[in-house]
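Enquirer: heads up, no residue letters with this:
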């Protein structure tokens, strides 16, 4: 069973993140998607689910028994944004993870609050508020940290379980992110990319650096009651091999590409987001006897946009303010 645990490369942050650490899904949680109201705050919840199959085929070796594992990774993100100014925004994600590993030789469940993320975004430009323009676009870039608050030393039968199955990584990691949206009348394209630079935890273990990117085409449909945004595109994720000290770990790292379809619904201050992903390409770093396959994923989220009303200044306050300007 020790060997099958070593090949379980599944864990997510992906739609996107969402549960396979070797394919970068832990970073997937940085995904925010198409957010048309840049000057408002928001608060929301997002549920993501992914599953993977892993197996070891010893090719009828009489000394070893074939092993397999079917694993499901669920994630609930508490997420929000606070707009400091027209250009500066602070985004945060606090995940709650529920991992189920069901193997031929072992079954393990793990749940708890994971590693939260905090990012500061800077909006380089945004022409979305210029309704008279046929072309509208916006670009935001940001950076931040992932804090090591989740459990990362969970054990089963006296032995530490697979690192990818842990709730946290135990390391302080650094994040880079960008989000670009281009729209011509009702048609548009959204591109989002992220990179996570991982550090070692207290045990000297370091997850491979991870990156992901997505590109979606969308069409803006408006009705008197709701705005509908159907979308379709691709999502790609990649991760380097893990290191235990200076030793590269077998069966870690790899890449995957998913086809994505979804829809966003906007009604007043509410934004409902649904995504469904199907794997198109998978290339995991595995030994010859090991196979790993990612299954379909889905994500659903609900956000509430709001803003604080500015207090009206009294005439005396206005005079004082003018003197200091």
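Expert: Perfect, thanks for sending it. The structure displayed is predicted, hence computed values, not measured ones.

Enquirer: CA atoms for contacts and neighbours, from now on please.
Expert: Will do.

Enquirer: any idea how far residue 180 lies from residue 271?
Expert: 19 Å (CA to CA, to the nearest Å).

Enquirer: do the same with residue 135
Expert: From residue 135 to residue 271 the distance is 23 Å (CA to CA).

Enquirer: go on, residue 279?
Expert: According to CA to CA, residue 279 and residue 271 sit 26 Å apart.

Enquirer: returning to what we had before: pick out whichever of residue 135 and residue 271 has more residues nearby.
Expert: Each of residue 135 and residue 271 has its neighbours counted (other CA atoms under 10 Å); residue 271 has more, 20 against 16.

Enquirer: Tell me who's in contact with the more buried one.
Expert: 264, 265, 302, 303, 304, 305 (CA atoms under 8 Å, 6 or more residues apart in numbering).

Enquirer: what does residue 37 give?
Expert: Counted by CA under 8 Å, 6+ apart, residue 37 has contacts residue 305.

Enquirer: right, and the secondary structure at it would be what?
Expert: Under DSSP: H, G, I helix; E, B strand; the rest coil, the three-state class of residue 37 is coil.

Enquirer: Could you do residue 304 as well?
Expert: Under the three-state scheme (three-state DSSP), residue 304 adopts strand.

Enquirer: and the residue nearest to it when sequence neighbours are not counted, how many neighbours?
Expert: Excluding the flanking residues, the one nearest residue 304 by CA to CA, 6 or more residues apart in numbering is residue 270, at 4.7 Å. For residue 270, the number of neighbouring residues by other CA under 10 Å comes to 17.

Enquirer: Please list all residues in contact with residue 270.
Expert: By CA under 8 Å, 6+ apart, residue 270 lies in contact with 302, 303, 304, 305.

Enquirer: would you turn those residues into CSV with neighbour count and distance to residue 109?
Expert: CSV is the format used below for the contacts of residue 270 (neighbours: other CA atoms under 10 Å; distance: CA to CA, whole Å):
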residue, neighbour count, distance to residue 109
302, 17, 27
303, 19, 29
304, 18, 32
305, 19, 35
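
Enquirer: next, the one to line up against it:
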């Protein structure tokens, strides 16, 4: 995409427009999602893909199609009331715009999280045939700057939009997490909320703090030796404004509200999961960027 906004730093204003490409969400988004069934530990691999389309509202000839791909190893270990999880992604992005095609790939940022179960309660109905389990987990984590970030702000062709296509943010970030589970017989509702507190990286770029909320209903059916677990739910992502050298990046805040549908197949200790996101409402970069599609598929081994 051509340079859309002029580089003009104005004194005594709180927001400033930079030369930048409007583009899809950065390749460092993070959501836990629905966890696999495990009593002690699990390890797995999951792939996520997303497509964003951007088009300048006052000049349709300037456009960008951004394709983000994440290949992630993740795992968890639980002992008593403590649950520890780790995530390590490899990220790939392709930007196809009126300026041509730009590709970027590399190791992403490592995330380590720990949750503590502060509440759990079992309840059985009067006939003693149905059991309901209600539990709440609270925790936090840290995201380390292990990912590749090759943005050079001193280069003549530096574009502030380049930060969004890097595998790593270059910053140490902190996560605060809450998960609530209501489980009854073969059904349940899992709700997760995560707040990510971002810091400023060495290039003086600060990704806005982010809120992730998701809630999913699932039901399990036994088909011979396979457990089939369809699920439906909703997902909400909101990011506050990005900041570069102390100045707000105009239009960089926004939100996406999506419906989720998917299915998990459980073969003993082995699980296969897939889901897709359908955007219901969104506003990114003043409605100049739209999420077109997003999906995830994964494989887990649990005990």
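Expert: The structure has been received and is ready for your questions. Everything numeric in this text was worked out from a predicted model, so none of it was measured.

Enquirer: And the TM-score between them?
Expert: Laid over one another, the chains give 0.86 as their TM-score (TM-score structural alignment, normalised by the length of structure 2), with 282 aligned residues with a CA RMSD of 2.3 Å.

Enquirer: thought residue 104 of structure 1 was touching residue 71?
Expert: No. Assessed by CA atoms under 8 Å, residue 104 of structure 1 is found out of contact with residue 71, at 11.4 Å.

Enquirer: Could you check which of those two has the larger neighbour count?
Expert: Neighbour totals were compared for residue 104 of structure 1 and residue 71, and residue 71 leads with 24 against 13 (other CA under 10 Å).

Enquirer: To which residue of structure 2 is that one aligned?
Expert: Aligning on TM-score structural alignment places residue 71 of structure 1 opposite residue 66 in structure 2.

Enquirer: Doesn't that match belong to a helix?
Expert: No. Using three-state DSSP, the assignment for residue 66 of structure 2 is strand, not a helix.

Enquirer: how close does it sit to residue 258 of structure 2?
Expert: 19 Å.

Enquirer: ditto for residue 234 of structure 2
Expert: According to CA to CA, residue 234 of structure 2 and residue 258 of structure 2 sit 6 Å apart.

Enquirer: and what of residue 98 of structure 2?
Expert: Counting by CA to CA, the gap from residue 98 of structure 2 to residue 258 of structure 2 is 28 Å.

Enquirer: ok, now residue 135 of structure 2?
Expert: Residue 135 of structure 2 sits 25 Å away from residue 258 of structure 2, taking CA to CA as the criterion.

Enquirer: Between these two, which is the more surrounded one?
Expert: residue 258 (20 against 16).

Enquirer: Relative to structure 1, what is the average displacement of the one helix or strand the more buried one maps to?
Expert: Residue 258 of structure 2 is part of strand 254-267, with elements assigned from DSSP states H and E. Strand 254-267 of structure 2 differs from its equivalent in structure 1 by a mean of 0.8 Å after superposition (mean CA distance after the TM-score superposition for structure 1).

Enquirer: tell me which strands and helices that strand is in contact with?
Expert: If you count contacts as 3 or more CA pairs under 8 Å, 6 or more residues apart in numbering; DSSP states H and E, strand 254-267 of structure 2 packs onto strand 226-239, strand 270-284.

Enquirer: so which of the ones you listed comes closest to residue 85 of structure 2?
Expert: Comparison of these against residue 85 of structure 2 by CA to CA identifies strand 270-284 as nearest, at 17.4 Å.

Enquirer: Tell me where the stretch 1-150 of structure 2 has strands.
Expert: Ranges of strands within the stretch 1-150 of structure 2 are 15-16, 41-56, 59-79, 82-97, 100-107, 110-124, 131-144, based on DSSP state E, counting those that start in this stretch.

Enquirer: hmm, who's touching the strand holding residue 258 of structure 2?
Expert: For strand 254-267 of structure 2, the surrounding residues in contact (CA under 8 Å, 6+ apart) are 216, 225-241, 271-286.

Enquirer: rerun at 6 Å
Expert: For strand 254-267 of structure 2, the external contacting residues (CA atoms under 6 Å, 6 or more residues apart in numbering) are 226-239, 271-284.

Enquirer: and what of stretch 49-68 of structure 1?
Expert: Stretch 49-68 of structure 1 is contacted by residues 18-19, 69-74, 103-104, 289-295, 297-298 when judged by CA under 6 Å, 6+ apart.

Enquirer: burial measure for residue 182 of structure 2, as a count.
Expert: Other residues lying near residue 182 of structure 2 total 17 when counted by other CA under 10 Å.

Enquirer: who's in contact with the residue lying closest to it once chain neighbours are set aside?
Expert: Excluding the flanking residues, the one nearest residue 182 of structure 2 by CA to CA, 6+ apart is residue 134, at 4.7 Å. Shown in contact with residue 134 of structure 2 (CA under 6 Å, 6+ apart): 120, 121, 181, 182.

Enquirer: cool, residue 105 of structure 2 as well?
Expert: Here residue 105 of structure 2 is in contact with 91, 92 (CA under 6 Å, 6+ apart).

Enquirer: Distance check, the alignment partner in structure 1 of it against residue 118 of structure 1.
Expert: Under the alignment by TM-score structural alignment, residue 105 of structure 2 pairs with residue 111 in structure 1. Look at residue 111 of structure 1 and residue 118 of structure 1: by CA to CA, they are 22 Å apart.

Enquirer: Confirm that residue 164 of structure 2 sits in a helix.
Expert: Yes. Assignment of residue 164 of structure 2 by three-state DSSP places it within a helix.

Enquirer: Please name the residues that touch it.
Expert: Applying CA under 6 Å, 6+ apart to residue 164 of structure 2 gives the contacts residue 26.
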